[in-house]
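Visitor: I'd like to go over a predicted model; first the sequence, then the structure.
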Amino acid sequence: MIVTVTPNPSIDRTVALPGPLSRGAVQRVSSVTSEPGGKGVNVARVLTLAATDVLALLPAAGGDPLVTALQSSAVPFRTVAVTEPVRTNLAITEPDGTTTKLNEPGAPLDVAAAEALTRAVVDAATHASWVVMSGSLPPGLPDRWYADVVALLAPLPCRVAVDTSEAPLAALAAAFGDAAPDLIKPNAEELAGLVGGSAEQLESAVAQGDPEPVVTAARRLVARGVGAVLATLGAAGAVLVDATGAWLATPPPIVARSTVGAGDSSLAGYVRAAVGGAAPPERLRMAVAYGSAAAALPGTTLPAPAQLDLDGVTVTPVHPSVTPAQATS
C-alpha cells in the first residue's frame, strides 16, 4: 500500500479563461471546476485511477466539503479530526496553459491535532511500502515537521518521498544527516534553492540539451544521504539521479492546457512504477508520461493510465563529468 500525507489539504477551484488574464479587468470565464486537492490528495487520486492500493491521510472535519468530495471520487482516505474548515485554493488557467495560483494558508492545527496527525502517519506507515508526504504545512505545524516525521519513519521498512518547498524544504535539507528521504521531487526553483544556483540557468541548460548542471546539483543532495532526486523541469522534462546513475527524460509533444497537478502526477507515476518493480529509468519514464499527460488536460483533471504516452517519452542516461565526491565540495 502507498500512503499519501497531505498536512494542508484544500478544495481546488479552477477557473478557465477564454483569453489571457488581464490584471484589473473584468473578465468572463469559460468554465469553473472544484476538486478535492492538496498535493498528496492529488497523488492519491492519480493512483486510484490506476487501481493502485493507496490511502490518503489528511486533517479534516467529518462534514467538510473535502470529505464529501473524496467520498465521491472513490479515493480511500483517513482523516485526523479538526474543527476548522479546509482551505480553498484558486487556479486561473489561460488557453496557452499559463496558470496563476492563489493559495490560502490553511486552517491552523492545534497541538493535539498536530500530534494526532504525526501518530496517524507513523501508524499507517507500518503497513505501507511507500509514504508520500506532499505540500505546504498549515499554521501550527513547525517547518521541521517533515524532517521530524522522516526521522520517525526511518526504522520502518517503508520508503519515504517528500515533495515540498520554501521553509519546510529548507528545514528538511538541514536535517538530511538524520532525516534523508528516499526520494525528493524538487522543481528547478526548489533545486536551485537547495544548492544555491539559478533556476533559470538549470531549466535553460536542459532545454538546450545539457542536463549536466541539474545532474550536478542533484548529486550534491544524493551525496548528503537522499536516496533519489526527481527534478521536474516543466516542458524540458525531468532528471532522475540516484546512487547508481543519472537519466534525462524528455516528454512527448503536447498542447499544454493546465499545469495544475502535473508535478503531483509525475510523483504518482514514479511511485507507481517503483511499486511495480521498475528500474530507475522506467520510473522516470512513467513520471514524465504522467506529468505531460496532466499538463495536456484541462483544469484539475488528472490522468488515467489510458491517457499516458509512455513510448513518446525519451529517456537518456547522463554520464557524469563530476563524481559524487566532487559534487560535495
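Guide: On my side now, so go ahead. Note that the structure is a prediction, hence the values are computed from the model and not measured. Residues are numbered from 1 along each chain as shown.
Visitor: C-alpha only now, for contacts and for neighbours.
Guide: Will do.
Visitor: list the residues that contact residue 194.
Guide: By C-alpha atoms under 8 Å, 6 or more residues apart in numbering, the residues touching residue 194 are 170, 173.
Visitor: next one: residue 123
Guide: Residue 123 touches nothing, counting by C-alpha under 8 Å, 6+ apart.
Visitor: just the element for it, please.
Guide: Assigned by DSSP states H and E, residue 123 belongs to helix 111-125.
Visitor: buried ones in that helix?
Guide: By neighbour count, with 16 or more other C-alpha atoms under 10 Å as the criterion, the buried positions of helix 111-125 are 113, 114, 117, 118, 120, 121, 122, 124, 125.
Visitor: what does the helix or strand following it contact?
Guide: As assigned by DSSP H and E, the chain's next helix or strand after helix 111-125 is strand 130-134. With C-alpha under 8 Å, 6+ apart as the test, strand 130-134 has contacts from 1-7, 38-40, 125, 146, 158-164, 271.
Visitor: which stretches in the stretch 51-200 of the chain count as strands?
Guide: Assigned by DSSP state E, counting those that start in this stretch, the stretch 51-200 of the chain shows strands spanning 54-59, 77-80, 87-93, 99-102, 130-134, 159-163, 183-184.
Visitor: put this next to the previous one:
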Amino acid sequence: MIVTVTANTALDVTYRVTELTLHTSHRVRSVHARAGGKGINVARVLHALDHRVLALATVGGATGGAVRRDLGAAGFATALTTVGGETRRTVTVVDRDATVFNEPGPTVTGAEWAALLRSYQDHLAAASAVVLSGSLPPGAPRDGYADLAARAAAAEVPAVLDAGGAALWHGCAGGPAIVAPNAAELAEATGCADPLTGARVLLRRGARAVVITRGEAGIAAVTGDGIWSACPPERVTGNPTGAGDAVTAALAEAVVAGRPWPERVARAVALSAAAVGTPSAGEIDTATLVRLEPRVRPELLPRETATLPQAPPDIPGHPRGTDDPGSSRCH
C-alpha cells in the first residue's frame, strides 16, 4: 500500500474560459470542483494505475466537508484528520494554459499536527512507500516533512518528497529516498541557479536522489547510479497543473517495484504527459501513457561535466507552483 500525506488539503476549483485577460470580466464556460492538494492528486493517479493507496489528509469547516464528501466517492481509502480552520481552496483558470491561485490554508494547532502524526504512524507499518506532497499549512513545524521522512526511514519505508522552499530544504534532513522539486523550487530552496548544483546540495543535505521536473525540457534525475535525463517525445496540450503530481506518482510506484532509474524516468515523463491531456489534476489519459512510454529515451549524462539538455522547441512546458522562499544555500 502506498500512503500519501496531504497536510494542506484543498478544494480544487477549475474554471475554463476562452481566453484569460487581466483586469476584465470573464464568462466561465465550465466549472469543476473536487478534493485536491498535491497528495490527493497523487493518490488519484496511483488509484487509476490500480495501486492500493491510502490518502491521509486534513479537513476543516464547510469546505472540508465538501472535500470529505468528494473523497468518499473517490474509490480509495482515506484517513482524515479534522482541524478547526477552514480547508483552503485553489482556483485554476484554464484557457490555452493554466493560471493557478493557491490559498494559504488554515493554521493548524500543535494538537492538530500531533493528531496527523498519530494517524501517519498508525498506518506506516502497512506502507510500501509514503508520499509527502505539497505545502505545509501555517502553524506546522518547519521541519514537519523531515520528521515524517525520518519516521518512514526508521520503519524502512521509502519516502518521496514533493515540496518547495523551506519545506523542501528542511525535509531533506529526514533522508527521503527521492525528492522531486521543479527547477524553480530547487533554486528557491538552495539558492543555486544551476539545477545540477542545487541537486547536489540537496543530496548533501540528506536526500538519496533528486528528480528535477523542468517543464518543456522534461525530467532529470540525479542519483547514486548516475544522472538521467529525458523529455516527452511529442507535443501534448491541455491542463498542465497535475503534471508534477503524476511525476510523483510514477516515482512512488517505481520505488515500490524496484525499477531501475532509466525506467523510472521514462515512466515519469510519459505519465506527466498523460496528465497534461486531461481536464483536471489527478487524472491521466491511459492511451497517451501507453503511446508515449515506449518512445521516451532516457539519456545517461556524464557525472562531472554534465549539463542538462535544453528544451526541444516544439514541446510545451508543464509549469508548477512554488512555496515560500528560501535563502541562498548554494555552496
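Guide: Cool, got the structure. Just so it is clear, the model here is predicted, and its values are computed rather than measured.
Visitor: look up how far residue 310 of structure 1 lies from residue 284 of structure 1.
Guide: Residue 284 of structure 1 sits 10 Å away from residue 310 of structure 1, taking C-alpha to C-alpha, to the nearest Å as the criterion.
Visitor: the two: who's more crowded?
Guide: Taking neighbours as other C-alpha atoms under 10 Å, residue 284 of structure 1 and residue 310 compare with residue 284 leading, 33 against 18.
Visitor: now that one: which helix or strand?
Guide: Assigned by DSSP H and E, residue 284 of structure 1 falls within helix 280-295.
Visitor: chain center to the helix or strand following that helix, what's the gap?
Guide: Downstream of helix 280-295 of structure 1, the next assigned helix or strand under DSSP H and E is strand 314-317. The chain centre lies 22 Å from the centre of strand 314-317 of structure 1; the measure is C-alpha atoms, centre = their mean, to the nearest Å.
Visitor: what residues in structure 2 pair up with strand 314-317 of structure 1?
Guide: Per the alignment by TM-score structural alignment, strand 314-317 of structure 1 matches residues 297-300 in structure 2.
Visitor: what angle do the helix holding residue 123 of structure 1 and strand 159-163 make?
Guide: Calculated by axes from the mean of the first three to the mean of the last three C-alpha atoms, to 10 degrees, helix 111-125 of structure 1 forms an angle of 130 degrees with strand 159-163.
Visitor: what's the mean distance for helix 111-125 of structure 1 versus structure 2?
Guide: With mean C-alpha distance after the TM-score superposition for structure 1, helix 111-125 of structure 1 departs from structure 2 by a mean of 1.2 Å once superposed.
Visitor: what's that helix aligned against in structure 2?
Guide: Residues 110-124 of structure 2 are where helix 111-125 of structure 1 aligns, with TM-score structural alignment as the criterion.
Visitor: and the helix holding residue 284 of structure 1, how far from structure 2 on average?
Guide: Per aligned residue, helix 280-295 of structure 1 averages 1.0 Å (mean C-alpha distance after the TM-score superposition for structure 1).
Visitor: that helix corresponds to what range in structure 2?
Guide: Mapping helix 280-295 of structure 1 onto structure 2 (TM-score structural alignment) gives residues 261-276.
Visitor: so where does the aligned partner of residue 270 of structure 1 in structure 2 fall, helix or strand?
Guide: In structure 2, residue 270 of structure 1 lines up with residue 251, judged by TM-score structural alignment. Assessed by DSSP H and E, residue 251 of structure 2 sits inside helix 243-257.
Visitor: so that helix versus strand 129-133, what angle?
Guide: 160 degrees.
Visitor: now the corresponding residue of structure 1 for residue 233 of structure 2, nearest residue through space, not along the chain?
Guide: Alignment note (TM-score structural alignment): residue 233 of structure 2 maps to residue 252 of structure 1. Using C-alpha to C-alpha, 6 or more residues apart in numbering and skipping the chain neighbours, the partner closest in space to residue 252 of structure 1 is residue 312 (4.6 Å).
Visitor: surely the one you found and residue 254 touch.
Guide: No. Residue 312 of structure 1 is not in contact with residue 254 according to C-alpha atoms under 8 Å; the separation is 10.2 Å.
Visitor: endpoints of stretch 208-218 of structure 2, how far apart?
Guide: Separation of the first and last residues of stretch 208-218 of structure 2 by C-alpha to C-alpha is 21 Å.
Visitor: residues in structure 1 aligned with it?
Guide: So stretch 208-218 of structure 2 sits over residues 227-237 in structure 1, by TM-score structural alignment.
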